[in-house]
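K.L.:
Provided below for reference: sequence and predicted model.
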Amino acid sequence: MAKSTHDWLAIGALARRTGLSVSAIRFYEEKGLVSSIRNAGGQRRFARSDIRRLSFVLIAQQLGLTIAEIQAVLAGLPEGRTPSRADWARISAAIRARIEAKLAELSRVRDHLDGCIGCGCLSLDLCALYNPDDRVARKGAGPRILMGDRAD
């Protein structure tokens, strides 16, 4: 079914509605997060549903999702119509699980970081509390305790 001209937004109008710059919208289009059609004059036109898609992109980025993760989520949404409540419920459940995992990770880091900073040595090879005899070094490079390894 053909859409009337009122169903499409020029890129400038979409920018005003979303608060994004025109160049940001072009970037997101290049990444496949939104798509446009061209009018007879060759100008981009976007569906009104792209207002919500781009708003979701901004929210998802604030939550720490990568462009690739956002692409995967948006690939499951219908083209050409505003996503339904059920669509968003499915997406938010998946993102909620990701946020819960991130919160658990941040809590673990916070708990270990407090102890480490409170110690004063700030060195895992000298730390008698978290890393006696530099045992963590045997587990590999990097901040092993903050990554979830235990010193014992």
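P.N.:
It's in. Numbering: from 1, shown residues only.
K.L.:
from here on, contacts and neighbour counts on C-alpha atoms
P.N.:
OK.
K.L.:
how near is the residue most central in space within the chain to residue 122?
P.N.:
Here the mean C-alpha position of the chain is nearest to the C-alpha of residue 65 (Cα atoms, centre = their mean), at a distance of 1.4 Å. As for residue 65, its distance to residue 122 is 31 Å (criterion: Cα to Cα, to the nearest Å).
K.L.:
Look at the most far-flung residue of the chain relative to its centre and tell me its secondary structure.
P.N.:
If you look at how far each residue of the chain sits from its centre, by Cα atoms, centre = their mean, the farthest one is residue 133, at 39.3 Å. With DSSP: H, G, I helix; E, B strand; the rest coil as the basis, residue 133 sits in helix.
K.L.:
Put this next to the previous one:
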Amino acid sequence: MASKPERFLSVGQLAARCGVAVSTLHFYEAKGLIRSQRNPGNQRRYPREMLRRVSVIKVAQRLGIPLASIHAALQTLLEGRTPTAADWARLSGQWRAELDERISRLTQLRDQLAGCIGCGCLSLEACPLRNPCDELAGEGAGPRLLDGGESL
């Protein structure tokens, strides 16, 4: 007969099950993404629900979602409840627009960069990244044409 799984996991057990380093779990906990309790020996013990929460964090990070956005999304879950498939659908839906915007910006940057490489900046008249006479200085520092401003 199979034994009943433990309700709490040690930091090492959680790290092994999730495929992350112990230091990653400590970092997530310091950022408020996961939580633990202390046992009588003052060792961290993680509720089993943290298995799925760490998985959600890992997938979101792989998608390029910033930790601040992940934290904000996880705050919408009831404390201590395991994220469900419905939770993931809602969270991923929130991140979809952010990812679509990032993909659009990266595609635009890639296409503009290809134009720059083509000219090699040997001809300022033909270069799509040119800024003759520093006309864009009044708009602020940085690559104004590459940073979501005017399309080239």
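P.N.:
Sure, I can see it. Because the structure is predicted, anything quoted here is derived from the model rather than measured.
K.L.:
Quick check: TM-score for this pair?
P.N.:
Overlay of the two chains. TM-score (TM-score structural alignment, normalised by the length of the first structure): 0.84; 146 aligned residues with a Cα RMSD of 2.3 Å.
K.L.:
returning to that earlier point: what sits against whichever residue in the second structure pairs up with the residue farthest from the centre of the first structure?
P.N.:
Matched by TM-score structural alignment, residue 133 of the first structure corresponds to residue 132 in the second structure. Applying Cα atoms under 8 Å, 6 or more residues apart in numbering, we find residue 132 of the second structure in contact with residue 124.
K.L.:
State the distance from residue 132 of the second structure to residue 71 of the second structure.
P.N.:
Look at residue 132 of the second structure and residue 71 of the second structure: by Cα to Cα, they are 43 Å apart.
K.L.:
try residue 150 of the second structure
P.N.:
33 Å.
K.L.:
Just want to know which of the two has more residues nearby.
P.N.:
With neighbours defined as other Cα atoms under 10 Å, residue 150 of the second structure and residue 71 compare such that residue 71 has more, 16 against 8.
K.L.:
can you map out the strands along the second structure?
P.N.:
Per DSSP state E, the second structure carries strands over the ranges 8-10, 37-38, 44-47.
K.L.:
and residue 37 of the second structure, how many neighbours?
P.N.:
Neighbours of residue 37 of the second structure under the rule other Cα under 10 Å: 13.
K.L.:
what about the aligned residue in the first structure for residue 95 of the second structure, how many neighbours?
P.N.:
Using TM-score structural alignment, the equivalent of residue 95 of the second structure in the first structure is residue 95. When neighbours are counted by other Cα under 10 Å, residue 95 of the first structure registers 16.
K.L.:
again with the one 4 residues further on
P.N.:
Summarising burial for residue 99 of the first structure: neighbours were counted as other Cα under 10 Å, giving 15.
K.L.:
same question, residue 140 of the second structure
P.N.:
Neighbour count of residue 140 of the second structure, defined by other Cα under 10 Å: 8.
K.L.:
same thing with residue 103 of the second structure?
P.N.:
Using other Cα under 10 Å, residue 103 of the second structure has 12 neighbouring residues.
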